[in-house]
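Asker: Kindly generate the corresponding structure for this input.
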Amino acid sequence: MSLLLHLQQQLSTLSRYHSSPSKIVVAYSAGIDSHVLLHALWQLRERHEFQLSAIYIHHGLSVSASIWQQHCADVCADLDVDFQTAKVTVDLSTGKGLEAQARQVRYAKLVELAPHGSVIMLAQHQDDQLETVLLQLKRGAGPKGLSGMAEYFSRTKTASSQQQVHFFRPLLDITQAQIHAYAQEHQLRWHEDDSNQNTDFERNFIRHNISPMLMQRWPHFAKSVSRSARLCAQQQLLLDETTREKLDNLRTQKDILSINGLLALSEPWRIQVVRLWLDERNIISPSQAILTQLSSQLLTAADDANPIIRWQNWQFRRFENGLYVIPLTKEIIPYIGSLTLSSPIELPNKFGILSLCTNEVSHKQSNVLPVENIEQYPISVEFGGFSRRFTPQDAHHSKPLKQWFKHWRIPPWERSSVVIICQQSNVVGLLIKGVFYPSKSTRVGHTQKCAKSVTPYFIKYQSNLE
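Answerer: Next comes the predicted model:
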């Protein structure tokens, strides 16, 4: 079957996942694979009635990147195809491999730039799938890893949005030889990435040293591996259906799982449920060894224990009967700072800013903390020291802060970020997740009641998101 006919069938297949897309975007790299995909879709766009565009992501990792970018722009201009480009930065300090990090930032930018309702086409082919499965086999992957690259998948547009961006790989059954034949037939020009020859990269080592030997011995090896990957993917879908039912039964609140419910599962099911839970939140799952530690070190720990399991930028924590997964954050060291009219305080870990204002400035603010007599009793902003006593406005007596935190069911890892606002040794209010909690002694309506000679003041909180 010709590449063009295959692609035409794939466009019909796409309707199984997505209503016929009116916009198709090609992730264009200037290489032969994405150029062939772009050109073939360009031939089919009128017949299938879709708008075609292309996006080039400039990683800045090669001195030739700008040349490739211009080549893509020229090709798209010749084809009268809309073209976008964007630069990204690959942060190598994360400890991830160069390939993995570049892929992550590339997909993130594609998701950001994709028009609403579009499908992004990726040009990976059958030989790429063979390399992917061999890499996963080398890493000891299970069925999900051995499924290789998915034909279709989606990513959430933003953390606060439910809008999905869809990706489709229509060439997974097409060989590299077929792609080259199409390029030669249509006299296409492309650029080769010099790094593709560097066998220090695992994928390139397989491409140049392993795959040719396997294909020479078994000419249909890539096709067989592709079929196995598809079967693994089907089995994984069935497994995910059952796992999702178990996962839904374990949710106690948003993003919290029941520890007792997890312990009632067998170890393999427990690990499977946690993996799916993390995958739903776009969190890279830890190793099998770490997931095994989850049962022995965290789920079965004493109720008053505070175990922590960390990997990459994430951590598992427990509180009461709940399992949490939260980002790693810089530890907040207890300190005391003075808040004055001329000196706002920037809170640690980019939590926001506290400022002291007069009534004229802040009376329209919906979430402010009124204070008095700041000339005589300066305002201090503190972290830590949970043994001091506090009386909330709706309480009849005071308790140490640590008892209120327990009463309010604030997890231990959130307590260090509670802002304690004091005058002298008295706690006049707390700031918890951007919300003020005044003390009983704080007069919320004091601006109308105080004498004209007393200047009313407010503490205002501003989030970094504002």
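
Asker: rest of the way, CA atoms for contacts and neighbours
Answerer: Noted.

Asker: Kindly indicate whether the most centrally placed residue in the chain is helix, strand or coil.
Answerer: With distances taken as CA atoms, centre = their mean, Asn282 lies nearest the centre of the chain, 5.0 Å away. What DSSP: H, G, I helix; E, B strand; the rest coil gives for Asn282 is coil.

Asker: Would you mind listing the buried residues in the helix ranked longest in the chain?
Answerer: Counting by DSSP state H, the longest helix found in the chain is helix 221-250. Applying a neighbour-count criterion of 16 or more other CA atoms under 10 Å, the buried positions in helix 221-250 are 221-223, 225-226, 228-230, 232-233, 236, 240, 243, 246-247, 250.

Asker: and that helix, what does it pack onto?
Answerer: For helix 221-250, the packing partners by 3 or more CA pairs under 8 Å, 6 or more residues apart in numbering; DSSP states H and E come out as helix 126-138, helix 143-146, helix 211-217, helix 267-280.

Asker: Report the buried residues of the third one.
Answerer: If I follow you right, that is helix 211-217. Buried, per 16+ other CA under 10 Å, within helix 211-217: Ser211.

Asker: contacts for it?
Answerer: With CA atoms under 8 Å, 6 or more residues apart in numbering as the contact definition, helix 211-217 has outside contacts at 130-131, 221-222.

Asker: Make CSV from the helices and strands packed on helix 221-250 and add distance to Val119 to it.
Answerer: Shown next, in CSV, are the helices and strands packed on helix 221-250 (distance: least, CA to CA, whole Å):
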stretch, distance to Val119
helix 126-138, 21
helix 143-146, 23
helix 211-217, 31
helix 267-280, 20
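
Asker: Before we compare anything, build this one as well:
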Amino acid sequence: MSSDHSSQNLSVLSDASQSNADHSSLQAKQFSLASDAMKNTLPVMQTLEHWLNSHKPLKGCQQPLYIAYSGGMDSSVLLHALHQLIYVQSDLSKQFSLTVLHINHNLQAEANDWQQFCQQQVRQLSVAFQTKKLQLDSFKRQGIEAVARKARYQALTEMVASDFKARGSLKSLAAPVLLFAHHQRDQAETVLLNLFRGAGVPGMSGMPESRALECYECLNDNLILHRPLLKVSYQAMLDYAKSVELSFIEDPSNQDNQFRRNWLRNNLLPDIEKLWPDVQQKVSDSAGHISEANLLLDKMAQSGLESSCFSFDFIELRALEEVDWIEQKNIIRYWLSVFFPGVVLSKKHYQWLYVLVFSLQGDNRVQNAAYKMRSYELRWQYQRLYILPKWFTEHNEQAAKDYCRGIEWASIAKLKSNIDSSGLQGRVINPGYTFKFNVVHAKAGLVCKPIAHLDEGAVNKKALKNFFQQHRIPPWLRVFWPVLQDDEGRILAVLGCQNCLQNLSPTEKSQVEPRTLEMSYLQILQILQLR
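Answerer: Sure, this is the predicted structure:
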């Protein structure tokens, strides 16, 4: 073999060795990158894997999961990670189903493009997708963020209800769950914003990891909202998105610092983090501690409420020598959270109430008073605090005639006679009143109407007044108080008051076994759309 040939072979071997070395180096680099990528996805994946394991449905059932998907980074991470865990890394499709919900707020020029982008992203995953376009009303007073948030929650609930109802024939479905992608930084922002607004303990608790939304088409009438990533840091979310090379929408309005949350995120938090780098985690931890304190306050309030006189629209307050004001405030707060979620009284409202409760100690008790809020009106009557929708307080006797023409008894019977009140059902003061009338004169097609429809002289006013006072029926309900009429127009009875009709014969009044139909206080409120 010639030296030139040997040299050539050595050269080839050298090139091959270099190639193998380069390939090994490339493999090592790729492995390192893959390891880094896997490491960067762990906080999100482990958190969601734990959440799925703790929310597995009963054997033979499937848990419908609905993801609120804006197309932004947060919800894109939630969608991608859940899809990986349910359909790719392991087959959990028999236990969980994914449906993606997108709300088009129609507030920006790019809104329709974002909707199309979301649809394309979801199509690549072969997951069910639904969208809804909103037309928001004026938001000058409340602010665009508050109006959009309220409309978004309502739209998402309606979409889940519609989809769940369409699948209602599947008895193997568990109660639906709506998932939001809020994370640790979102929680820190919420707590700080509430702090600056002067919030109480519930506000300083921040966003709960889960809560029930009213959804009458859903199982048990509830839709459960979960935030499984609430304890995951923003950086971990961002690392996940970069590691798996997610495409997502960057909303330019997030840089608009006229919105307080944006200003806090873009200016205040970065400055605080210069001194306290882990401020987001610390604020989130504090929210958790305060949330535990809030649970204890709720337990105390529930115990106090159960020993009080209350119903779906009122709570009876007591003199300060019986129950101190701090405890009564806590009970009022809890009562509102059960029956009027989202209604929070301010310092001014409680000051107004304190004056009324303080007056119970002396001889100059305040008999009635009112405080107008934005959407509701507080009323004080019979030592009770009532809360009424603003639109209802504008009704008068003529409105009663126009507003409530008549409801067939069959429709009333279908109304709920009680509601789940977080363990308070059965303890709620929900007096049932009865119609008692002569069976002989009762025709088919019974109709319930407000008493304002009766002709002058048809009612024994003295008996009716005594009935209202004895049962403490507030004045604003009296013109709507139900009477029973047959299909020939004959007035048969006034609800709860046997002696209120003038045109009853002695035989009818003395009848031993009249026909009886029951109607609950809640059903009355439902007819008037007060519950």
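
Asker: just the contacts of helix 211-217 of the first structure now: which is nearest Ile290 of the first structure?
Answerer: Nearest to Ile290 of the first structure out of these is Glu131 (CA to CA; 26.7 Å).

Asker: ok, and the aligned partner of Asp74 of the first structure in the second structure, which helix or strand is that part of?
Answerer: Aligned counterpart of Asp74 of the first structure in the second structure: Gln120 (TM-score structural alignment). According to DSSP states H and E, Gln120 of the second structure maps onto helix 111-125.

Asker: buried ones in the next helix-or-strand element following that helix?
Answerer: Counting by DSSP H and E, the element after helix 111-125 of the second structure in chain order, helix or strand, is strand 128-133. Neighbour counts using 16+ other CA under 10 Å place 129-131 of strand 128-133 of the second structure among the buried residues.

Asker: With stretch 266-285 of the first structure instead?
Answerer: 269-277, 283, 285.

Asker: Max pairwise distance over those residues: which two?
Answerer: Maximum pairwise distance in those, criterion CA to CA, is 18.8 Å, between Trp269 and Ile283.

Asker: on that earlier part again, against the first structure, what's the mean shift for the helix holding Gln120 of the second structure, could you check?
Answerer: On superposition with the first structure, the mean distance recorded for helix 111-125 of the second structure (mean CA distance after the TM-score superposition for the first structure) is 1.1 Å.

Asker: For that helix, name the packing helices and strands.
Answerer: Using 3+ CA pairs under 8 Å, 6+ apart, helix 111-125 of the second structure sits against strand 96-104, strand 128-133.

Asker: Can you lay out these as JSON lines showing distance to Asn499 of the second structure?
Answerer: Below are these laid out as JSON lines (distance: least, CA to CA, whole Å):
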{"stretch": "strand 96-104", "distance to Asn499 of the second structure": "56"}
{"stretch": "strand 128-133", "distance to Asn499 of the second structure": "54"}
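
Asker: With Gln351 of the second structure as the reference, name the closest of these.
Answerer: Short answer: strand 96-104, nearest of those by CA to CA, at 39.9 Å.

Asker: In the first structure, what stretch matches that closest one?
Answerer: Following TM-score structural alignment, the partner segment of strand 96-104 of the second structure in the first structure covers residues 50-58.

Asker: Give the buried residues for the matching stretch.
Answerer: Neighbour-count burial for stretch 50-58 of the first structure, counted by 16+ other CA under 10 Å, picks out 50-58.

Asker: Could you do stretch 347-361 of the second structure as well?
Answerer: Under the neighbour-count criterion of 16+ other CA under 10 Å, stretch 347-361 of the second structure has 353, 356-360 buried.

Asker: Also stretch 182-190 of the first structure?
Answerer: In stretch 182-190 of the first structure, counting by 16+ other CA under 10 Å, buried: 182-183, 190.

Asker: Tell me how far that stretch lies from the chain's centre.
Answerer: What separates the centre of stretch 182-190 of the first structure from the centre of its chain is 38 Å, taken as CA atoms, centre = their mean, to the nearest Å.

Asker: what does it correspond to over in the second structure?
Answerer: Mapping stretch 182-190 of the first structure onto the second structure (TM-score structural alignment) gives residues 240-248.

Asker: first vs last residue of the matching stretch, how far apart are they?
Answerer: Taking CA to CA, to the nearest Å, stretch 240-248 of the second structure runs 12 Å from one end to the other.

Asker: swap in stretch 460-480 of the second structure?
Answerer: One end of stretch 460-480 of the second structure sits 17 Å from the other (CA to CA).

Asker: for that stretch, the distance to its chain's centre please.
Answerer: Its chain's average C-alpha position is 35 Å from that of stretch 460-480 of the second structure, according to CA atoms, centre = their mean.

Asker: Same question for stretch 298-311 of the first structure.
Answerer: Remark: stretch 298-311 of the first structure is offset 24 Å from the chain centroid, using CA atoms, centre = their mean.

Asker: what's the answer for stretch 418-437 of the first structure, then?
Answerer: Worked out by CA atoms, centre = their mean, stretch 418-437 of the first structure lies 32 Å from the chain centre.

Asker: Identify the residues contacting that stretch?
Answerer: With contacts defined as CA under 8 Å, 6+ apart, stretch 418-437 of the first structure is touched by 367-369, 371, 377-384, 389-390, 392-393, 417, 438-439, 441-442, 461, 463.

Asker: now stretch 161-168 of the first structure
Answerer: 14, 111, 114, 116-122, 151-157.

Asker: Sort out which of these are in strands and list them.
Answerer: Judged by DSSP state E, the subset of the contacts of stretch 161-168 of the first structure located in strands is 118-121, 152-156.

Asker: Going through those, which ones are buried?
Answerer: Buried by 16+ other CA under 10 Å: 118-121, 152, 156, out of those.

Asker: and these, which two are the farthest apart?
Answerer: Met121 and Thr156 (16.4 Å).

Asker: helices or strands up against the helix or strand that contains Gln184 of the first structure?
Answerer: Using DSSP H and E, the element containing Gln184 of the first structure is helix 176-185. Using 3+ CA pairs under 8 Å, 6+ apart, the elements in contact with helix 176-185 of the first structure are helix 3-13, helix 32-48.

Asker: any idea which of the ones you listed is most buried?
Answerer: Comparing these by mean neighbour count (mean count of other CA atoms under 10 Å), helix 32-48 comes out on top with a mean of 19.

Asker: So what touches that one?
Answerer: Contacts of helix 32-48 of the first structure (CA under 8 Å, 6+ apart): 4, 7-8, 26-29, 51-52, 54, 79, 122-124, 179-180, 182-183, 188-192.

Asker: ditto for stretch 359-374 of the second structure
Answerer: 318-321, 349, 356, 377-383, 390.

Asker: ok, of these, which come out buried?
Answerer: For these, buried by 16+ other CA under 10 Å: 318-320, 356, 377-381, 383.
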